[in-house]
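**Student:** Sequence and computational prediction follow.
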Amino acid sequence: MAIVEKRLYPRLSLRVEDGYFGNFRLDDQETLVAPIVNISAGGLCMVADARGKIRQGAIFILRNIIGGANFSFVSEISGDIRWIKQLGSPNQVSVGCRFHNMTDSLRLQLTKFVDSERMVRGQYD
């Protein structure tokens, strides 16, 4: 039986080794730099230190993304932390984030970027 995709926006799967890092400002004004393991026009998933101040429901600003392909068009995107899951390592968690109030033009640009990168990486069915 085929898996049915329930996501509104296709996501680009990344590995920590790919070297894409999000630069975040949390709602307590603390900064966080964390590897991104997937991204779509709807949000992203990152890996963070479980000992940090990450908490479900927290608001953040994604200031920019560094590494790999050109993400210069991604800046100052607000969002919230939807879920946190423990990873195999005792000090690492997977953090699911949703973007808020993204302009239509930025959402379209990010969607096109994700589609293009998925094609290059063979991530289409």
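**Tutor:** Thanks, I have it.

**Student:** going forward, measure contacts between C-alpha atoms and count neighbours the same way
**Tutor:** Will do.

**Student:** Assign the spatially most central residue of the chain to helix, strand or coil.
**Tutor:** Nearest residue to the geometric centre of the chain (CA atoms, centre = their mean): L44, 2.2 Å. For L44, the assignment made with DSSP: H, G, I helix; E, B strand; the rest coil gives strand.

**Student:** ok, it - contacts?
**Tutor:** L44 sits next to I36, V37, N38, G96, C97, R98, F99 when contact means CA atoms under 8 Å, 6 or more residues apart in numbering.

**Student:** ok, and the most crowded of the residues you listed?
**Tutor:** I36 (26 neighbours; other CA atoms under 10 Å).

**Student:** Am I right that it is in a strand?
**Tutor:** Yes - judged by three-state DSSP, I36 forms part of a strand.

**Student:** about what we covered before: out of the contacts of L44, which one sits closest to S89?
**Tutor:** Nearest to S89 out of the contacts of L44 is V37 (CA to CA; 15.6 Å).

**Student:** From what I see, that closest one and G43 are in contact.
**Tutor:** No - between V37 and G43 there is no contact under CA atoms under 8 Å: 11.2 Å.

**Student:** A further structure is provided below for comparison with the first:
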Amino acid sequence: MTDEKRLYPRLSLTLEDGYFGHFTTADQQTLVASIVNLSVGGINIVVAKADQDKIKEGDTLTLIDIAGNTQLSFLSDVIGQIRWIKDLGVPKFVSVGCRFEDLPEPSREQISRFVDTERRTRGQYN
């Protein structure tokens, strides 16, 4: 049993999985980041410290698209709010957690199905 308090199951990914999100910041700067987990509620990305000055907690990011899996092509122009930024303990990257804002129900359902299928495939169910 886990003490995790998440509202939605999440799919854990590795950098080697090759999922990358293309984002724009509120002031239209671009940002490319590796996706390390995904759920209906939001996304966790790894951002280069060189790009950290483009973002801060409370900012919004727009997910333009995801490269690395055509099954996620429906997920575009999604607004997320940066909830936290954490040091990863590695020299060049930080972890950033974003909560999706006003995600349309069809997109929520598609993410849920994708996460469920991928978790089963990867053995991420207890």
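**Tutor:** Arrived safely. Just so you know, these numbers come straight off a predicted model, no measurement behind them.

**Student:** And the TM-score between these chains?
**Tutor:** Once superposed, the chains reach a TM-score of 0.94 (TM-score structural alignment, normalised by the length of the first structure), with 124 aligned residues with a CA RMSD of 1.1 Å.

**Student:** re earlier: joint contacts of V37 and G43 of the first structure?
**Tutor:** Contacts common to V37 of the first structure and G43, judged by CA under 8 Å, 6+ apart, are absent.

**Student:** where do the strands sit along the second structure?
**Tutor:** 11-12, 20-25, 30-38, 42-48, 60-67, 78-87, 93-101 (DSSP state E).

**Student:** Out of those strands, flag the one nearest Y125 of the second structure.
**Tutor:** Comparing these against Y125 of the second structure with CA to CA, the closest turns out to be strand 11-12 (9.9 Å).

**Student:** What residues in the first structure pair up with the closest one?
**Tutor:** Aligned using TM-score structural alignment, strand 11-12 of the second structure spans residues 12-13 in the first structure.

**Student:** what does the matching stretch contact?
**Tutor:** V37, N38, I39, S40, V114, D115, E117, R118, Q123.

**Student:** could you list every residue that touches the first one?
**Tutor:** The contact partners of V37 of the first structure, by CA under 8 Å, 6+ apart, come to S13, L14, R15, V16, Y20, L44, C45, M46, V47.

**Student:** Next: the fifth one.
**Tutor:** The neighbourhood of V114 of the first structure, defined by CA under 8 Å, 6+ apart, consists of P10, R11, L12, I39, S40.

**Student:** Out of those, which comes closest to R55 of the first structure?
**Tutor:** Nearest member of the contacts of V114 of the first structure to R55 of the first structure, counting by CA to CA, is I39, at 19.5 Å.

**Student:** how close does the closest one sit to Q92 of the first structure?
**Tutor:** For I39 of the first structure, the distance to Q92 of the first structure equals 19 Å [CA to CA, to the nearest Å].

**Student:** likewise K53 of the first structure?
**Tutor:** Distance, K53 of the first structure to Q92 of the first structure, using CA to CA: 12 Å.

**Student:** ok, these two, which is more surrounded?
**Tutor:** Neighbour totals were compared for K53 of the first structure and Q92, and Q92 leads with 16 against 12 (other CA under 10 Å).
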